[in-house]
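Enquirer: sequence and predicted structure below; questions after.
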Amino acid sequence: MASSSPINAAKDWFARMGWTPFYFQEEAWEAYEKGRCGLVNAPTGSGKTYSLLLPAILQPKLPAAGVKLIWITPIRALSKEIEQASRRAIEGLNLPWEVGVRTGDTSQAEKRRQKSSLPDILITTPESLHLLLSQKQASHLFRNLQCVVVDEWHELIGSKRAVQVELALSALKGMRPKLRVWGISATIGNMEEAMQILMGAEPVRPKPVIIRAQHEKRIEVTSILPDELEVLPWAGHLGIRLLEKVIPIIKSSGSCLIFTNTRSQAEIWYQRILDVAPELAGWLGMHHGSISRELRHWVEDALHSGDLKAVVCTSSLDLGVDFRPVETIIQIGSPKGVARFIQRAGRSGHQPGATSRIYFVPTHSLELVEAAALRSAIDSHIIEERVPYIRSFDVLIQWLVTLAVGEGFYPEVVLKQVRSTVSFSSMTDEEWLWILNFITTGGEPLGGYDEFHRVAIDADGRYFVEKRKVAMRHRLSMGTIVSEAMLQVRLLGGGFLGSIEEWFIARLKPGDVFWFAGKNLELVEVKAMTVRVRKSNSKAGIVPSWQGGRMPLSAQLGEQLRIKLGEAYIGRTDTPSVHPELVMIQPLIELQAERSVVPSERELLIEYFESEEGHHLYVYPFEGRLVHEGMAALIAYRISLFAPLTFSIAMNDYGFELLCDQPIPIQEALDSDIFTVQDLREDIQASVNETEMARRKFRDISHIAGLVFGGYPGKPMKEKHMQSNAQLFFNVFSEDEPNNILLHQAYDEVYTFQLEEARMHAAMDRIEKREIRLIHIEKPTPLAFPIMVDRLREKLTSERLEDRVKRMIEW
């Protein structure tokens, strides 16, 4: 290497590649060379990887053996890009570095080889890193580690996987006190907090830095507008009708990613595209998390090489996959968040300085307002915050058993490490002792059962796992992603297609046809945990659905949506909008104004309507489904204090409905200020079945903490058995140990993440300061109609729903 310094070497290589480094890249190179830690914040496709990879591999006097750089990625697909980028740099700089990948897709042979010796650069996931730290020789494996880079940190920060990263970093810093820690992140609303969580609760010297790219990523948003507008919209109806307009975009693009919000949508759009344009067969692929690893890898390689023209995908291709041929991005339906939309848009123009272009396909007319809101949010640099998980004791319990499975641990040493994390910096001595007792005896209620005595203590006070069965079961259960029980889908000839949730297959009988992995499949039999199928020529089939696929509207997008809806009413301003979407929906807005009012950003609209079903109350906070679920229950409870009423509740991202067979005393309730934040927690507790919600949360907590075992490979425990076991523990703890830490955690997660109490409090506080417009309507309005349809969808089949909606439109 001819250059005198790592920075000069990096610049020389860039010059040979025909690239010019951005200022943020040079800033990161200099900060790394000075021994700093920090966070690199730059748009997708701007060269974030090389801002940290190059200085890490160009450091002089590196040890001869062992892993020196760990690169943590949130998804397996991203690991492939990092591997390719690393090899490109190593070959270009003529460095003797070895690169390896360790994820759930890594072969068993490679894992065995890595068990004794890790490559110089290890690209891995949080779960796989924990598995490595559970090895008996973990400290030897990491003895020469110099740096850890956490990629796409913004994606991890709002999950328990971030807690996994915090704990792993605390242990690695214990082994290597001078370890450099860096993160890579797209923009989020709480960037400083994100860096603090990554760095830890204790001061780091020299002070960590946030290095921000000064250039902005240009994003062009183009909506696919329908020829005819639904003035009474309902969710999911419009999108597929725009397919004829989407096909030409796919054909005219050199390559295209078609993003859907759920795996079910991906299956539907893949099939419908081929139905309308069969000439795309062989040029169109599909990619989502339930498809087999081999098929996903084939799709990624084929798109990169140009063998595929388009891929229908989900968030499985959201992050970092550097497919340079991708020219066009199509988003089916609103992504419900600004950051997610920007991330997906960034898949096109995935090079420094290039413009990202994204087409927006609404699934109902009101989503056109969301398109305008997304464009305004991008222009105004409005981005969501990520709420971190704090005090996730289920993850800590799993971590301590991981350490005990490996080299074992001494409590006084690990306590200091654990408290150095932001997540557990507030943990008390009493909570720590409770956790140690829990992993060694199972705690007071379970002390009499030997299977919960997982960790032993030797004469020196070292905590370790001595039972081979405990170690094996723990390694099989590690991780914080708890999904429904999955069944393998295999063709009769033996080909593996992917995995599907048990509850969906339980609805089918042999001979039924369903769509999966881009194929129409006939169910032959379910044997053990394998679904055997054959290809079907039938044109009809059931589309699988997966739990937890729908994302709620973010607070930031909700705010922009309220603003844009107010702007959309030309009758209020007499000035046509600059957004073509808002011009398009004028008939819908005019109908809303004719039947009710179009609320401005400073107003809360409430509509009251009487039909043969009963008395309907519609409220439109535009705060997302989760907030509306809790708010609807709260408002129903407060109204019921005036009269003993029973309500049915329905909601979508824009508002909620209270339906009652008796008149609703809404004016009297408004006069008493039912939207006050006073006594909010007490009234929430009275209005929702928090115990049942906590019971459902406890299912995942008990699995992560190791109370419930998911089963062995090929023999997973059935979902109903896991659920019943978790409920049994919940009941035992509730009755015999009400101060159980995991029990309290379940309730905390209900309020923080399910009911979004903090966001509900902010919404109620905002509403208190706004004018409330109570409008008595005679017919459903464009805002009310989709909520009505969503409620009917739960009761009617899709065919009957179509007929019912047609009759409702004629009201």
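Expert: Done, it's in.
Enquirer: from here on, just use CA atoms for contacts and neighbour counts.
Expert: Noted.
Enquirer: and Ser305, how close does it get to Arg324?
Expert: From Ser305 across to Arg324, the span is 9 Å (CA to CA, to the nearest Å).
Enquirer: ok, and here's another one to check against it:
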Amino acid sequence: MSDVGERWFASQGWQSFAFQREVWAAVAQGQSGLLHATTGSGKTYAVWLAAMARLAKEQASSTKAGRRVAPPLGVLWITPMRALAADTQRALQAPLDGLGLDWTLGLRTGDTASSERARQTRRLPTGLITTPESLTLLLTQANAAAQFAGLRMVVVDEWHELLGNKRGVQLQLALARLRQWHPQLIVWGLSATLGNQAHALEVLVPQGGGRLVQGLQPKELQIDTLLPPSLERFPWAGHLGLRLRDQVVAALDASASSLVFTNTRAQAEIWYQALLEARPDWAGLIALHHGSLAREVRDWVELGLKDGRLKAVVCTSSLDLGVDFLPVERVLQIGSAKGIARLLQRAGRSGHAPGRTSRITLVPTHALELIEAAAVQDAVRAGQVEGRQSPENPLDVLVQHLVSMALGGGFRAQELLAEVRSAWAYRTLGDDAWAWALAFVRHGGHSLTAYPDYRRAEPDEEGIWRVPSAALARRHRMGVGTIVSDASISVKFWSKGGGGRALGSVEEAFIARLRPGDCFMFAGGLLELVRVENMTAYVRRGKGRKAAVPRWSGGRMPLSSELADAVVARFAAAAAGQLIGPEMQRLQPLLAVQRAWSALPTPERLLVETLRSREGWHLFVYPFAGRNVHLGLASLLAWRLSRRQPVTFSIAVNDYGFELLSATEVDWSRDLARELLREDDLLADVLGSLNAGELARRRFREIARIAGLVFAGYPGAAKSARQVQASSGLFYEVFRQYDPANLLLSQAEQEVLSQELDVEQLRQTLQQLCQRPIQLQALERATPLAFPLLVERLRESLSSEKLADRIARMVADLERAAGPGADTPPVAQQIDVERELPRARRVREGKTGKPRKSAAAKALES
């Protein structure tokens, strides 16, 4: 069957790799598996050509009414992002055209037009590219079994992106249903950045016998760093801001096409405007891309990249995955990527073809990110990549699945139980939990029995569970999926006749803070709010007023443990006098002050600093375990200390450590005893140290929406975020009072511990800390490592303007104390751009007095 692949490759002037031939042979033998291969090495064609070869022999086109009819659905291609679907379709269509197969290829995502959905309802294409949510919706159709009767193979693209979350669990359940219909179904996953490949394969092919194919082709990866022209010895998060803008502009100018990745959408908006101001002649040649922009804008940007018409695109994770932009020569990463896999994924967007060099340039946003830049290069050379772990037994996803299967032809309870347990995430599902889930969809549990809206599925006379009403069926289909985010507001241009062109969406909470006439930056331009109506914000172009930048949730990513270990190793090398690489040499003045006033962290000792100031008694601890674990550690330590003596603490955390501040005296040398870091009673103490009830209430909001308790509303009549939160909060209180055994409550507590606090990583960190001697350093003033924690705490209590003034005074005092050797610009230039600029920025106007139009705006007008 490799003849099909070799024939196609020969027509393109290509030669196949060994891993591609291995996949072709495995699929020909009916094997499932996981292909782990370098980005841009040809994973897509390895699996797609194998599917074409196998199905071409099994499925032949037929003739009906004098015309040829393509074979029925044979291959499902699952993509984690609908933004990838169109690009994937173009890639898969090329071999079909070149080999002359009569297959049809289609898309089924949230962006698919209703007319196309109607055609697919009558007959699905031979190859269908879809998302986990759209696949589940297809399975809710009463004729789903007939629609999928010809299915022979499923391909899960970017499997690492789904493996560790509930979307992946939803896909596991869908695959279990497809395997129930087709026991010989072939399933392949594709990934380029997975550390725990054996686990990934086991989750994808839980019945065993899956094949792991390694396609690590030799590919040159070039990683370099933009070094700031000057560097202060007392940094804080974001302080470099746009000071490296001119260097970024020079780097972009030297390449024909580049991607500029940022970690947040707000940061992308800021950098896009900054680049356009630096190079107004690039108007129309640079563009903005993130998930909140309208689909038409994103499509225009992606096509411009593929055609080589755009010199640069400022983007977020919306372009992380799978999209093939051959013209892109270079990637720039603004700020630390916080993870090795994420950096490799983004680097692979450049040189996206076998034999081409991928290049990524790191742009630090604070001085300590220079050491992260050096550390990530060490980790890449050592082949260290983070793993992903599948969730286990999420009952909200199970409840949703039960109603979906009741819609999709109905189910018998015992038969579906066996099917569900065949999915890796539910392999240990107990009989009691299963009985609870059935009761919950039947009548809503003990406290909701009297309400008909929660009788969503029940058995008929033959024991087949079905949804009892069409209204409940419509409501359920509107809520299928596990992606839960804050309510969003559409952004459209205002016109006299009503709504104009759509720009995208922002979170409702952001718009709620604005009044008509206020300006904000969005879609690469300055907009003035006209009015808010029917979940839509109508805007017109702004004119140089003070502008805010929208904030989206989920912006802060914790440092991965693998990268954190590499950072500590770099600190330890510096402690031994080894400043290897330009990044570490540039940091030498900062490291010298840290060593002179305290010490440098090492893997062998836990560095702890104490300080007495006018604010009180400070404790700085540096476990290097990421901000989530540090929040748990700080709260745990404060809780245990407060049980010994009456004391109140303020807490600040970052990825390197945490600070505890007490207004009353604390003898840290006495009270920081080893038993304070003991692992005993960890769970009870963590729950006691935090407002666990409020954390669980917040987590329950997501669970309630996934489980179908809370309905977000129909199109055009969506509920506000406040309404949804109020509804979920009411359920939470009702269950706590009248149904305390409700398993969704315990799931909320478990998710708080495992996801928000990462209690398992917290346990491991405590074990490691207990084995390391404490290096206690009494300070006279804040060190370069302590200073970012001081600023982090001050952010919560000071306005931006007061914070900037306070930081300037603090830095000046510390620099004088440090003495000569500073390589520092005037303090006035040190602006925390991501946080300060949104409050004070004025968009410059061109010679005509009109704001320049962004590439996105031009795309909409065209």
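Expert: Ah, there it is. These numbers come from a predicted model, not from an experiment.
Enquirer: quick check: TM-score for this pair?
Expert: The TM-score (TM-score structural alignment, normalised by the length of structure 1) is 0.97; 798 aligned residues with a CA RMSD of 1.2 Å.
Enquirer: ok so, going back, residues shared between the contacts of Ser305 and Arg324 of structure 1?
Expert: Taking CA atoms under 8 Å, 6 or more residues apart in numbering as the contact rule, Ser305 of structure 1 and Arg324 touch no residue in common.
Enquirer: ok, the two, which is more surrounded?
Expert: Using other CA atoms under 10 Å as the criterion, Ser305 of structure 1 and Arg324 rank with Arg324 on top: 17 against 13.
Enquirer: what is the aligned counterpart of the more buried one in structure 2?
Expert: The alignment partner of Arg324 of structure 1 in structure 2, by TM-score structural alignment, is Leu326.
Enquirer: now its match: which helix or strand?
Expert: Here Leu326 of structure 2, judged by DSSP states H and E, is contained in no helix and no strand.
Enquirer: which residue comes closest to the counterpart of Glu161 of structure 2 in structure 1 once chain neighbours are left out?
Expert: Under the alignment (TM-score structural alignment), Glu161 of structure 2 pairs with Glu155 in structure 1. Of all residues not flanking Glu155 of structure 1 in the chain, Pro74 sits nearest, at 7.2 Å (CA to CA, 6 or more residues apart in numbering).
Enquirer: aligned counterpart of that neighbour in structure 2, please.
Expert: Pro74 of structure 1 maps onto Pro80 in structure 2, by TM-score structural alignment.
Enquirer: for its match, which residues are in contact?
Expert: By CA under 8 Å, 6+ apart, the contact set of Pro80 of structure 2 is Thr131, Pro132, Asp157, Glu158, Trp159, Glu161, Leu162.
Enquirer: for the residues you listed, which one is nearest Ile186 of structure 2?
Expert: Using CA to CA, Asp157 comes nearest to Ile186 of structure 2 of the contacts of Pro80 of structure 2, at 14.2 Å.
Enquirer: how many other residues sit next to Gln745 of structure 1?
Expert: 19.
Enquirer: what residue of structure 2 takes the place of it?
Expert: With TM-score structural alignment as the criterion, Gln745 of structure 1 matches Gln747.
Enquirer: that match reaches Pro394, doesn't it?
Expert: Yes: taking contacts as CA atoms under 8 Å, Gln747 of structure 2 lies within contact range of Pro394: 7.2 Å.
Enquirer: re earlier: between the contacts of Pro80 of structure 2, which is closest to Glu269 of structure 2?
Expert: Using CA to CA, the contacts of Pro80 of structure 2 come closest to Glu269 of structure 2 at Glu161, 24.7 Å.
Enquirer: distance of that closest one relative to Gln267 of structure 2?
Expert: With distances taken as CA to CA, Glu161 of structure 2 is found 23 Å from Gln267 of structure 2.
Enquirer: these two: who's more crowded?
Expert: Per other CA under 10 Å, whichever of Glu161 of structure 2 and Gln267 has more neighbours is Gln267, with 25 against 18.
Enquirer: tell me which helix or strand the closest residue to the more buried one other than its chain neighbours sits in.
Expert: Excluding the flanking residues, the one nearest Gln267 of structure 2 by CA to CA, 6+ apart is Glu834, at 6.1 Å. Following DSSP H and E, one finds Glu834 of structure 2 within helix 833-840.
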